[in-house]
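*Asks:* Next come a sequence and a model predicted from it.
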Amino acid sequence: MSKVTINDLFDLKTIATPVYHPDGNQFLYVVNQINQTENNYYSNIYLYNCEKGETKEIIANQSLNTHPLWNRAGTAFLFLSNKTGKNQVYLYTFLTKTVKQLTEVSEGVQQVLWHTDDQHFFFGTKRTNNSVLKHEVKEHPNVFITESINYLENGKGLVSSDGQNVICVGAIDRAEVKIVTAYHTAYGLKNSLALSSDGKYLVVEKKLNSSDAFNQDSGLFRIDLEDFSEEKITDSYSTGAFGEPTYTTNNDFIGMIGSTLPYQTVNQFGVFAYNVMEKSMVQLTEKLDQQVSDFAVSDTKATTSNPLLQWSKRQNCFYTLVSLEGRVSLFSMTLNGTIKELNSKSQHVTDFTLNPKKNELLACVSTAQIPSQLIKIDLDTLQQEELKIIDEVYKGKSFSSYKKIEYQAADGGRVPGFIVPPTDFITGKKYPLVVNIHGGPYAMHADTFHHEVQLLAAQGYFVLLVNPRGSFGYGQQHLNGVVGRYGQEDYTDILTAVDGVIEAIEEIDVGRLFVTGGSYGGFMVNWIISHTNRFKAAITQRSMSNFVSMLGTSDIGYHFFVEENDADILNPERLWEKSPLAYVKNVETPVLIMQSEQDYRCPMEQAEQWFRALKYLKKEARFVRFNHADHELSRSGLPNLRQVRLQEMIDWLKKYDQN
C-alpha cells in the first residue's frame, strides 16, 4: 500500500447530484474530475439503469456539466454547462440523443427548474443595465464608478450597482425569455425556487430589502404565474433568512430552511412548514439545536444541486441534511414535529435524492478514507447498499483514520474534534503534530475525506482537527461563544485540545508542534503565534491580520466584522484590540504566509501588512502570492496552484522539523 501524495489530488473523482427518472428505475448522476494537462475541472453526466446495474456516459465534453433535471415525461433532461465560458442551460433529448443550448446570457445561469408543462423552464441569472438577456461582447471598461457599499464580491470582483439577480422563464422550442422576479440565495443554501405540482405557483426566495446593503434578511414569496401577483408567505416573521422552498404532494404545505433571527452567519438554520390554506407557519426543528445544511470542511467537496429539503410522498415527511457532532447526517421530519436521524454513523452525506416509486433514497457519502461513494438506503429497514458506479478511487492507497476526541474547557465548555495519526504510525515512535484550524469560524471539521489532512498524515504528522467555540455541530450556545470574543475562548479551546492530545498520546513529540489554518483559521494562526511561542513553525493562509483596514477592504467587511466584533470604524480601538497585527512584536515563530491576489473576502492587503510588519521587526517569514486565485484556492482553485500550495506547506514544515 502506498501513501497519499500531492499528485493524488489529480486522480480524485467525486459523485454528485443523483436524480431519479420519474419511473424510479434509473437515475442520472454527475462525476467530477480534474484535468491536469488542461489545468481545469470537468464533470460528466451518466445514466444508471437500476434493473440492469449498468451505467453509460451521456454528457462528456471536458467542461463542467452539472444540475441534471428530468422532465415529467422522462424523455429529456436539462443541465447546466460552462463549455462556452459561463453556465448556460442545455437540453438533452433521449429519442434523438441530441444536445440543444437553450440560453445565452452574459452573466451565466446559477440554477434551473422545469415548468410542469415540460415546454418551459425557469432559470436564475443576473441582469445588468436593464439589458436584454442576450450574450453581448463588450469592450473592457477602463473605469468603474459606484455609489454602493457592496460593490465587490469574492469570485466575481467589481459588481455593478445596477445589477440584479432575476428569475426568468424560457421555452425549449423558441428563443423567448421573460423576467419573472428578483431572487436571492442565502449563504449555505442552494435552491431558491419551487413550483407547485399544478404549475400555477412559483415560490422564490427574495431579499426583504434589496436597497439596504446592511440587511441580509430574505423571505419566501409565492408568485401567481397567471397574473404575477406576489404573496410573502414568511410574513409571520419580520426578520430572518428563508430558502430551499419545497412543496408537499398536494401543495398544502411549503417546507423551507431558515431562521427567524436577523440574518447573521452564526444563527443556526432550522426547518419550517407553511400551511397554504391557514396561512400559518410552524417550526419543525424547534427541539433540534443543530445546524440544518452541510457545513463540513473539505477540499474535495463536489458541487451539488439537489434541494437540501425534499418531500417524500411515500413516507409523508421531509428529508434534509444536518451538521452535528462532526458528521453530516440525513434526517426525516414530519409535519407534526417528529424528527429522526437515519443513521448516526460518523460520515459526511453531501447530497441525496428520493426514489419517486420506492421507499428508498440515494445518498452521496464521504468518509475519512473514502472520497466519494453512492449509497442506496432502504427507508423501511434503513439498510444500506453501495452502488459501484465509478472505479475505486485511490485503489492501493493507505489512509489514516479519524478518532473523535473531546476535552472540557476551563469554563466547562466543550472542546470536540478529531485526531488523525500518521499513516505509518508505530507505537512508541515519536511524531510531530500539526494543528489544522478550519475557516468560518462557522464551519465544522467532520469525518470526511480531506486530501490535505491525509497528505499531512502521509508525511508523518499527527493532525489535530479542533471544533472550538464558533463551530457548527454543537448547538447555538457553542456558536455564540465566539461572537465578539475572537482570540478568547476559541484560542484557549485550541490550546486545551493540544494539551489534551499530548497528555493522551505519548507518541506526540511536544518539541515538534506546528499550526496551520485558512480564513478565520488563518486569523487564528496569526493570533496564536502572537500570543504563544510553543509552535516550531506556522502556516497562515487567506488570513486576517488587521480588522481596522479589513472593515473597508473585504467584500463583506462592512457588515460581517461589525457583527462579529461588535464594533465599527467609529470604534477602531475595539477592532485593533482584536487584530493580530497589534501583537506582532510578540511573534517568534517562523511563518509561511499564503494569500490569493483575487481574494476579496480576506484581501491581499491583510497578508501584506502581516508580512511587512514581521520583516520590519526582523522576524522569519516567507510570502507566497497566488495570481488567478481567490478565497477558494484550496478547494476549487486552479489545480496547478493547489499543487504549489501543498508543496509549499510540506516544504515549510520539513524545514523546521529537523528531528
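*Replies:* Alright, I've got the coordinates. Since the structure is predicted, the reported quantities are computational estimates derived from the model, not experimental observations.

*Asks:* CA only for contacts and neighbour counts going forward, please
*Replies:* Will do.

*Asks:* how deep is the closest residue to H21 other than its chain neighbours tucked in, by neighbour count?
*Replies:* Nearest residue to H21, sequence neighbours excluded (Cα to Cα, 6 or more residues apart in numbering): F27, at 5.3 Å. Residues near F27, counting by other Cα atoms under 10 Å, number 23.

*Asks:* what about F27, which SS state?
*Replies:* strand (DSSP: H, G, I helix; E, B strand; the rest coil).

*Asks:* doesn't Y48 make contact with it?
*Replies:* Yes - when contacts are counted by Cα atoms under 8 Å, F27 is listed as touching Y48 (5.4 Å).

*Asks:* and the comparison structure, right after this:
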Amino acid sequence: MKKYFLFIFLVMLSLGIFLPVNAEEINQQSVSFTVSQWLTAGPVVVQMPAFYQRNNMMGKSFSPVDLLKFQQKPVTDVKAGTDFLVTDGQQVIWKDQSSSTISSITDDLALKWQAFYIQVNRYVPVNITVNTTQDFELFVNGNLTLSKYDADGKAAQKSDSLKLEPGKYLVVIKSLYQKKYNAPWQVDAKVSYDKKFTGQAISLSTSDEQLLDLSHILLGKMLTNTQLSDDGTLVLLNFSETYPPDGKTVNWFEVKSIADHKVIFSSLHSDRYQAEWVPGSHKITYVADNGVSQALMCYNLDTHHEKVLMNKLERFSGYEWDHFGKYLIFSIEEKYEKDTSGVFMVHGMEDRLPSYRIRTQLFMLKINDLSITPLTYGYLTNNLEDISPDDHRILIAQNFPDYTERPYTKQVMMEMNLNTMKVDTLWFTSFGGDAVYSPDGKQLLVTGSPSMFNGIGNILKKGTIPNDFDLQAYLFNLSDHKVTPLTRDFTPALLQSYWNPYDKQIYFLVSDRSYQDIWKLNPETKQFQKLDTHVDVINQMSFATKSPMLSYSGTSISHPATGWVYNLSDGKDTEVSNPEKSFFKNIEFGKIEDWNFVDKQGLTIEGRVYYPPNYDPSKTYPLIVYYYGGTDPTTRDFGGRYPLNLFAAMGYMVYTLQPSGATGFGQKFSALHVNGWGKENAQDIIEGTKKFIAAHPNVEADNVGCIGASYGGYMTLWLQTQTNIFKTAIDHAGISFIGSYWGQGYWGYSYSAVASANSFPWNNKKLYVDQSPLFNADKVHTPILLLQGTADTNVPTGESIQFYTAMKILGRTADFVEVKGQNHHILDYKDRIMWQKTIFAWFAKYLKNQPEWWDALYPHKDL
C-alpha cells in the first residue's frame, strides 16, 4: 500500500500538481517563480460611453480597449479584505485567491485587477511574463511597464525586463474581458531572474508588510513644528510634504483644537506662511502671497474674519508679537550689492558669504492705528532677542567680526526703552549669546559658551580649553549686571531655553547623550527635573503663557515625527499629531539595542546597534559603522541623510557610537574635541569597532565598512590611515587637509576657533599637517568612495579632489562621485535619491560581493 501511494505521489509531483504557492523553479540558467497566489478585485462590469461610435477631434473612435487604458482609480496599498471600488452599490474588495481564472461571467465587457508583491533583497534584473487570452496592462509600483491591446481570443505571452533595486514592489495586472472572443478569462504570470545573482534575490507574496525603504524617508506628511495658543486650548501645527517624481515640496499649517482634535483652520493649497499666535486671543497672523504682492494678515478663528495689517511687504524677514497684542516688531532686509564690474575687493572673510551684505533693521507696527515706527538703523544687523514682560523694553544684539581674538566676533547686547528710544549697553564681549527676560523683567536668562562672561561657566581645570559649542545658561541681573552660572555641573548641552511666565520655572531643551529631552530648572532651589516625554529626540517646544501646557514635537529611533501637548500640572501628555501613522503602518523595523564600552582612557563610550528586521542569530551579517566624531552626538532621531534603520533593512548590522568630544556628556567629555582632530575620537571608533565585533560573533569581521560626513568624513579618511579593520569606507564632504579647510571654507576659520582653539598653520604644524589625512595618504589601502557636492561652501570640494588625486597617484582603489550644483548637503530630490543609491550600491559591492548595482549605476568607460 505504501509503495502504491508513493508511486501516485511521484506521478503527481512529475505533473507539477504539488507545486507550492509562488513556487521557485531553478534550472541551469535562471530562477523562476510562478505566481499562484493573487490579490484580486473584480470582475467589474463596464460599459461603453455614450456616442462611442463617433470619432473625436483626432478622428479616433472609442474602442473596448480604451476602457482598459482609462484609469478608474490608482491602485496602491493593496491588502486582502480592504475596499477598492463601489459599483452598482456593491463594494468591490480585494481577495486573496489562488485561482487566476473567472468562469462565471455573462456580460459583454468586464475588468479585473490581480496583484502580488515582489520583495527584492538585492539589485537584480528580472523578467515578468504574462500569459492570457485577454488584453491587459501591467503596472509596477504604479508605472505601466507591459501591455497587450490586440487580443483575439487566443492565448498569447508577453514579457518585460526590469532592473529592480532592493525594496518592495507592487505588481498589478489589469485585464479586460470581451465576451465576443468566447475565451476563458485567465491571466498567468511568472517572474524569473538569472541564477548568477546569488542568494534569495526575490520572493513573492500577497502581504503588504514591508521593510523600510527610501521613499518612506523622503516622502510623507512630516510634522515640523508646534505652537500653543496662550490659553493652551489650540495648537498650531506646521507640516511639509514632498511629492515625486520631481520632489516638489508643499509647506502649510493647521490649527487644531486639543480637546476634540478637530482641525479648525488649514492653509493647505494657499500661499500662507510664517504663522504666529496673537497674544491673549484665538487669532493668528501670517504672511499671505497673492502672486502679486505679500501682506501680513490677521485671522480671527472665532469669527472667521480676516484683516490686513501690512500690505505690499518688501524684504520682510520675520516678526514677533508683544505680550498683550498691542504691537509687533518686524525686520526688513537691506542688501548692499558688491561691485558688479567683476573686480571687487573682499572686506573680510565674512564678505565671501553671499548673505553677508544683507543686513536687517527693526520696525514696530502698532495695531491700534497700523502705524509703523523705525526702531534701528545703521550698517550692522540688529537682532531682536526678546520683549520685556511689560512690553516697554526690548533686547537687541549686534554681532560683527573682530579678528583680534577668538572666536573672531564681538557681540553688543543692548536694552532699548521703547518709550524714550534710549539704548543701554548690557555687555560688549567676544563670546556672545542669546538672552530672554525673566517673568518679572528684572533678570535675563542667557545661553552661551562656557567661555562667556570671562569663563564663569567653565568647570575645567586651568589650561584646558572648553568646547564652546557646549552651551551653558546664566542669570544676568539687570540692576547690577551680576552673572550667576546655572548649568556648570549640568551634563546635557543646551539647545533651547524658555522662562515660563505661568509657573516661573526655566525649561531647557537639551542634548542629553543620544537623546534630546526637556528639563525643568527651579531658579530658586537650582534643582533640575527631567520631563517624562514620549519621543527620543525632541526638536522644539512651545509654551502656553496662561495655562500649564507645553507642546513639543520630535522623532524616536524607529518612528517619524509626532506632536504632543504636555500638562505641567500632572505630567500627562496627549498626542495631537501623528501624520505618518498610516504611511508607516506596514513597515517592519528591526531590534535596536544600546551597546557601550569603556575606552582606554576609562571613559564610557555610548553606542547602539541596529539589527536587520529579519535578524537570525544563527546567520552572519556584514557590518556598517557610522559616526560623526565632531562636536554633536549621533542622536536617536529617525530618518535623516544617513538613515541607520534603512541600512539595517538592507541586511546589515549597524553600529553607531559617540566618540569622545561630543556634547551632551558634560564639559570634560566635550572638551576632548578641542584640538583633538582624530586623536582620542578615532581611537574610540577603532577600539569600539574591534570590541563590538568580538562581542557579536555573527558579524562578518571581513565585511566591515564605515561611513561619515563633514567632520565624520574627515574621520573616515583619517581612520583609514590608522587601521585596516574596514574593508571599505565612504566619505561625504570630508576634510582631507585641515589647513585648506581652515582657510577656504566659509566657516572654516570660525569653526576652527573652537575645534582648533589657538592653533594655526604657523604655530601648530603637528595638528594641521600630521593630523591631516592628505599627508598620511600613503598609509591608506582601503577602497574609498568620495562623495561631494560641487557647490559645497562649508567643506570646499577641493578637499575630496586632492585626496582622490592622492589615491590615484598612489595606485589605490578610490572612486569620486560629484553632485553638480549641490552644497554641503544633497537637498535636490532627484540628486538625493541617486546619491543615496550610490552609497547603497558601494556597500553592496564591497560588503556583500554584489557589484552589479554599482556597475549598473556607474558602468565602466574606457576614457
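*Replies:* Looks like it came in fine. Values in this document were obtained by computation on a predicted structure and should not be read as measured data.

*Asks:* residues in contact with the nearest residue to N165 of structure 1 once chain neighbours are set aside?
*Replies:* Of all residues not flanking N165 of structure 1 in the chain, K126 sits nearest, at 4.3 Å (Cα to Cα, 6+ apart). By Cα atoms under 8 Å, 6 or more residues apart in numbering, the contact list for K126 of structure 1 reads 107-109, 163-166.

*Asks:* Could you rerun that using 7 Å?
*Replies:* If you count contacts by Cα atoms under 7 Å, 6 or more residues apart in numbering, K126 of structure 1 has them with 107, 163-166.

*Asks:* D252 of structure 1 too?
*Replies:* 275-277.

*Asks:* go on, F318 of structure 1?
*Replies:* 309-312, 332-334.

*Asks:* Kindly state which residue of structure 2 is aligned to it.
*Replies:* Under the alignment (TM-score structural alignment), F318 of structure 1 pairs with I506 in structure 2.

*Asks:* Can you tell me how far that match is from N383 of structure 2?
*Replies:* 23 Å (Cα to Cα, to the nearest Å).

*Asks:* same thing with D702 of structure 2?
*Replies:* 54 Å.

*Asks:* Superpose on structure 2 and give me the mean offset of the helix or strand that contains K126 of structure 1.
*Replies:* Using DSSP states H and E, K126 of structure 1 falls within strand 120-127. Superposed on structure 2, strand 120-127 of structure 1 shows a mean distance of 3.4 Å to its aligned residues (mean Cα distance after the TM-score superposition for structure 1).

*Asks:* By neighbour count, which bits of that strand are buried? Give me those.
*Replies:* For strand 120-127 of structure 1, burial by neighbour count (16 or more other Cα atoms under 10 Å) applies to 120-127.

*Asks:* same deal with stretch 273-282 of structure 2?
*Replies:* Under the neighbour-count criterion of 16+ other Cα under 10 Å, stretch 273-282 of structure 2 has 273, 275-279, 282 buried.

*Asks:* Narrow those to those in strands?
*Replies:* 273, 275-277 (DSSP state E).

*Asks:* and of those, the nearest to A709 of structure 2?
*Replies:* Proximity of these to A709 of structure 2 (Cα to Cα) peaks at Y273, which lies at 32.4 Å.

*Asks:* so who does that closest one touch?
*Replies:* Residues in contact with Y273 of structure 2 (Cα under 7 Å, 6+ apart) are 252, 286-288.

*Asks:* how about those residues in TSV, adding distance to L550 of structure 2 and neighbour count?
*Replies:* As requested, those are exported to TSV (distance: Cα to Cα, whole Å; neighbours: other Cα atoms under 10 Å):
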residue	distance to L550 of structure 2	neighbour count
W252	22	19
Y286	22	20
V287	25	22
A288	28	22
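
*Asks:* just so I have it, where are all the strands in the stretch 251-400 of structure 1?
*Replies:* Using DSSP state E, counting those that start in this stretch, the strands of the stretch 251-400 of structure 1 run over 253-259, 270-275, 280-283, 291-292, 309-312, 317-324, 327-333, 339-341, 348-354, 360-366, 373-378, 384-387, 397-398.

*Asks:* against structure 2, where does the third one fall?
*Replies:* Across structure 2, the stretch matching strand 280-283 of structure 1 (TM-score structural alignment) is residues 482-485.

*Asks:* Could you report the neighbour count for Q601 of structure 2?
*Replies:* By other Cα under 10 Å, neighbour count at Q601 of structure 2 equals 9.

*Asks:* So it, which state does it fall into?
*Replies:* Relying on three-state DSSP, one would call Q601 of structure 2 coil.

*Asks:* how about it, what's its match in structure 1?
*Replies:* Correspondence of Q601 of structure 2 to structure 1, assessed by TM-score structural alignment: D411.

*Asks:* From T492 of structure 1, how far out is its match?
*Replies:* 10 Å.

*Asks:* Confirm that F843 of structure 2 lies within a helix, as I assumed.
*Replies:* Yes - F843 of structure 2: assigned to a helix according to three-state DSSP.

*Asks:* That one matches what in structure 1?
*Replies:* Under the alignment (TM-score structural alignment), F843 of structure 2 maps onto L653.
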